[in-house]
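**Q** The following comprises the amino acid sequence and a computationally predicted model.
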Amino acid sequence: MGEKRSCGKGIFFDVDDTLYDHLQPLREALRDVLGTGGEFPYEEVYHRFRYYSDMLSASHGAVNAQGAERDLQDMRVKRAQLALAEFGVHVTDPEAARIQQQYLERQFRITPFPGVMDLISDLQAAGHVVGLITNGPERHQMAKIKALAMDAAIPSERIFISGAVGYDKPDPRLFAFVNERTGTKASQSYYVGDSWRNDVVGALEAGWTAVWFNHRRVEPESEHQPHYTAGSYRELAELLLA
């Protein structure tokens, strides 16, 4: 059973690189495994790393579901190899696996971007339904949500992890599932996320209002048009609280 229909908007946030700096654990993993220095183009590599993560996940299908651990690990190794190869760095399967392991371990030592908690609190006080929608295995993503203390800010029934639901972003069925469970309507639902493929395209194809959190100032990957673009939590607050 879903919640009763809300009079406010449904406003849902992505987690990785939307609520916290997802580049930091990758930067530390690359430094540890490959010995990359301060001049290494970490942000550019991160963008391609996320691009290949989304692309390979889509090609595998339901890579975050229970029982798909081998596909998930294969995707994680290949995304590192493909991203780094674009910058002239070629890593073996064992090296890519080590990067992945270090990257995962550092994802639990994270803090929210400044302004995250205040915005969530203000949106809730204004009567909106506020929640999270994130891709990934349930246990892994929930550990990050707890590390960010988001489990204390957002009710568990408004936290949606693709590995538990059975659909990965950008599948519109995931967004429809969220509407059903939270009593919200697609026409009154907003999704805030950094990923072009998963968050912008996913929200648009589900009939939601897409808010692209483009704080890394990257270029669009297709002809889709997000309804809004913001580069900081100050800009997000001005938009969502208007």
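**A** Yes, it's here. Residues are numbered from 1 along each chain as shown.
**Q** drop to CA atoms for contacts and neighbour counts, all remaining ones
**A** OK.
**Q** Name the SS class of L26, please.
**A** Under DSSP: H, G, I helix; E, B strand; the rest coil, the three-state class of L26 is helix.
**Q** Which neighbouring elements make contact with the longest helix along the chain?
**A** Among all segments of the chain classified by DSSP state H, the helix with the greatest residue count is helix 42-60. Taking 3 or more Cα pairs under 8 Å, 6 or more residues apart in numbering; DSSP states H and E as the contact definition, the neighbouring helices and strands of helix 42-60 are helix 23-34, helix 69-85.
**Q** which outside residues touch that helix?
**A** When contacts are defined by Cα atoms under 8 Å, 6 or more residues apart in numbering, helix 42-60 is touched by residues 23, 26-27, 63, 71-72, 75-76, 79-80, 82-84, 87, 195, 197-198.
**Q** Please produce a PyMOL select command covering the buried subset of those.
**A** Typed into PyMOL, the line below selects the buried ones among those, using 16 or more other Cα atoms under 10 Å:
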select buried, resi 23+26+27+63+71+72+75+76+79+80+82+83+84+195+197+198
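**Q** Got another one to weigh against that:
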Amino acid sequence: MNRLFFPDHKKAILFDMNDTLVDRQQSRELHFTELLRDYTGRWSAPPEFSPEHVYARYMAEQKKRAGKSITLQDKQACLKAALTPYGFPVTDRWMKQFFQEWRKSRARPAALYPHVRDTLRELVKHYMLGIVSNSPRRNVQAQLEKLRLTDVFPPDRVFCSKKGAYRKPQPAMFHHVLSQLKLKPGEAVMVGDSWKNDISGSVKLGIDTVWLQTSAARPGLRRIGKTRVAVIQEFRQLRNLFLPGG
């Protein structure tokens, strides 16, 4: 894809956090398997035991319950079913403790998508970078600190929804961001994975957008009315859109 954006016209690139920079699915799986490996280390595991296979079975059991609200008891039943083939002495007390620890692990560093860190380091040399997220600010800020990205996204460029006030895709959220950064809509580009929250919400204010869609057949352009939307499959393709020589 040819370059679309230049620093003499665009001053800032705004990013969604979860599922744009951070791979939440990989983060959940990584924390699950690490915790399970630690918990089962005291047991005599059969040769075929694999925490990764247990996680896959656990998720498969959850899919069987799709369409209904999943309770803690449901999750425990899914984990028990995933562990049954290995003959571990799984008890309700053990599973309750496991899920408590898994929830706590969310405060640990998340997994970035491939090429996120090096691409951001290149982009920040030419553009102001910011975060626009519907997640609580304390969570976003904690993740940025643990990921060592606060120099790329300083606190005054991290914008999060406020309960009862605004959130994506509401225009007020984007108005607030532009106002704080002293930008006109045409001077910013929003990058995100959600068509509703990141793309259509920005376009309504005249902000150009890049849609990160990993399932796209190829990078290219889509349109909302007369407005074009750049579509990329992976994060490093942003270099082609924003940097000289791609």
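**A** Looks like it arrived, so ask away. Source: prediction; values computed, not measured.
**Q** Now stretch 121-131 of structure 1: buried residues?
**A** When neighbours are counted by 16+ other Cα under 10 Å, the buried residues of stretch 121-131 of structure 1 are found to be 123-124, 128-131.
**Q** Those in helices, which ones?
**A** 123-124.
**Q** which one of the helices and strands packed on helix 42-60 of structure 1 lies closest to V211 of structure 1?
**A** Shortest distance between V211 of structure 1 and the helices and strands packed on helix 42-60 of structure 1, using Cα to Cα, is found for helix 23-34: 20.4 Å.
**Q** Quick check: A97 of structure 1 touching R79?
**A** No - when contacts are counted by Cα atoms under 8 Å, A97 of structure 1 is not listed as touching R79 (10.6 Å).
**Q** Going along the chain, name the strands of structure 2.
**A** Remark: strands assigned in structure 2 by DSSP state E are 12-15, 128-133, 158-160, 188-192, 208-212, 220-224, 227-232.
**Q** I'd like those strands as CSV, with distance to R57 of structure 2 appended.
**A** Formatted as CSV, the entries for the strands of structure 2 read as follows, by distance: least, Cα to Cα, whole Å:
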stretch, distance to R57 of structure 2
strand 12-15, 33
strand 128-133, 31
strand 158-160, 35
strand 188-192, 30
strand 208-212, 28
strand 220-224, 36
strand 227-232, 31
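**Q** Which position in structure 2 pairs with H22 of structure 1?
**A** Structural alignment (TM-score structural alignment) places H22 of structure 1 against R24 in structure 2.
**Q** Surely its match touches P109?
**A** No - no contact is recorded between R24 of structure 2 and P109 when judged using Cα under 8 Å, the distance being 10.7 Å.
**Q** any shared contact partners between these two?
**A** Residues touching both R24 of structure 2 and P109 do not exist when contact is defined as Cα under 8 Å, 6+ apart.
**Q** tell me the contacts of A110 of structure 2?
**A** Going by Cα under 8 Å, 6+ apart, the list of residues near A110 of structure 2 reads 22-24, 27, 143, 147.
**Q** Need the counterpart of it in structure 1.
**A** Taking TM-score structural alignment as the alignment basis, one finds that A110 of structure 2 is matched in structure 1 by I110.
**Q** what do you get for W211 of structure 2?
**A** W211 of structure 2 maps onto W212 of structure 1 when the alignment is built from TM-score structural alignment.
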